[in-house]
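Participant: pasting the sequence and the predicted coordinates here, then a few questions.
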Amino acid sequence: MATDPNSTDPNFWPEYLEQHRDPTNRALHVAGTLSAAALLGVGLARRDWRALVAAPLVGYGAAWLGHFLVERNRPKTLDAPLASLAADVRMAGLAITGQLAREYRRYGIPDRPGLVIRRHPPRAPALEPAPSDEKRG
């Protein structure tokens, strides 16, 4: 069995975050991951092969819609399936605990296309001189 070459790559997680900058893509991933986990649990508990088959279809289907229709990039699952699955679970966990935005800030990755995250507070605008009390004729 071949091992996933990117599973120990320290750059994998930041690259994964970079490919999931759009909030809609992330929402599709989280929904797909949680739905797949629920289907997997139901399938195992009830010994229902239909739920077990549906789990990866629902999970990857939602995620790939996010990549192809929203983010317009290539899913990392195609290059590193195990590392990508682990990252999907990690992202879902961080998202439902409210810690995902912190990860984007940690790596300096804008969490929305075109959004610039400022590392320092902006400078205060220069004060304009007070209007003159002189009457104009």
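Facilitator: That came through fine. Residues are numbered from 1 along each chain as shown.
Participant: going forward, measure contacts and count neighbours with C-alpha atoms only.
Facilitator: Will do.
Participant: what's the local residue count around Pro5?
Facilitator: 12 (other Cα atoms under 10 Å).
Participant: for Met91, see how far away it is.
Facilitator: 20 Å (Cα to Cα, to the nearest Å).
Participant: tell me where the longest helix sits in the protein.
Facilitator: Ranked by number of residues, the top helix in the chain under DSSP state H is helix 23-46.
Participant: got another, please set it beside the one above:
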Amino acid sequence: MSEKKFKSLKEFYPFYLSEHRNTTSRVLHFIGIGLVCLAFFTGFLFHNWHFFLAMPVLGYAFAWVGHFFFEKNKPATFQYPLYSLASDFMLFYDLLTGKQSFIVKT
């Protein structure tokens, strides 16, 4: 984990990307955030709060498996919860649109 104190999301996002270089981890993050979005819209459409309760479990379960077993690092969520959450959605969008690749070249 970085000791640097980030002052903005724009400053934080490159660090976030450096902590998400493993292909399997990126796929797991993508699946987790995709399921979070699906749970949100399903809960909203069907007026069922159980889907909203499932959102953090879905998102964090996939992401933390990616970090602990594939990246072998500590999630930035513990030190930067809001920047990390926003970056999860930014990475999801970047992967979806092709701005980022699932495979990071070293």
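Facilitator: Arrived safely. As the structure is a prediction and not an experimental result, all values here were calculated from the model.
Participant: can you calculate the TM-score here?
Facilitator: The TM-score (TM-score structural alignment, normalised by the length of structure 2) is 0.86; 101 aligned residues with a Cα RMSD of 1.8 Å.
Participant: average gap between the longest helix of structure 1 and structure 2?
Facilitator: In the superposition with structure 2, the average deviation recorded for helix 23-46 of structure 1 is 0.7 Å (mean Cα distance after the TM-score superposition for structure 1).
Participant: buried sites along that helix?
Facilitator: 25-37, 39-43 (16 or more other Cα atoms under 10 Å).
Participant: now the helices for structure 2?
Facilitator: Along structure 2, counting by DSSP H, helices occupy 9-18, 23-46, 49-65, 81-97.
Participant: of those, which is nearest Pro75 of structure 2?
Facilitator: helix 49-65 (6.9 Å; Cα to Cα).
Participant: what lies in contact with the closest one?
Facilitator: In this structure, residues lying in contact with helix 49-65 of structure 2 by Cα atoms under 8 Å, 6 or more residues apart in numbering are 25, 28-29, 31-33, 35-36, 39-40, 42-43, 75.
Participant: equivalent analysis for stretch 74-82 of structure 1, please.
Facilitator: If you take Cα under 8 Å, 6+ apart as the criterion, stretch 74-82 of structure 1 is touched by 4-7, 16, 19, 64, 67-68, 83-85.
Participant: go with 7 Å
Facilitator: For stretch 74-82 of structure 1, contacts defined as Cα atoms under 7 Å, 6 or more residues apart in numbering pick out 4-7, 64, 67, 84.
Participant: and which of those is nearest to Leu115 of structure 1?
Facilitator: Leu115 of structure 1 lies nearest to His67 out of the contacts of stretch 74-82 of structure 1, by Cα to Cα, at 18.9 Å.
Participant: brilliant, that's me finished.
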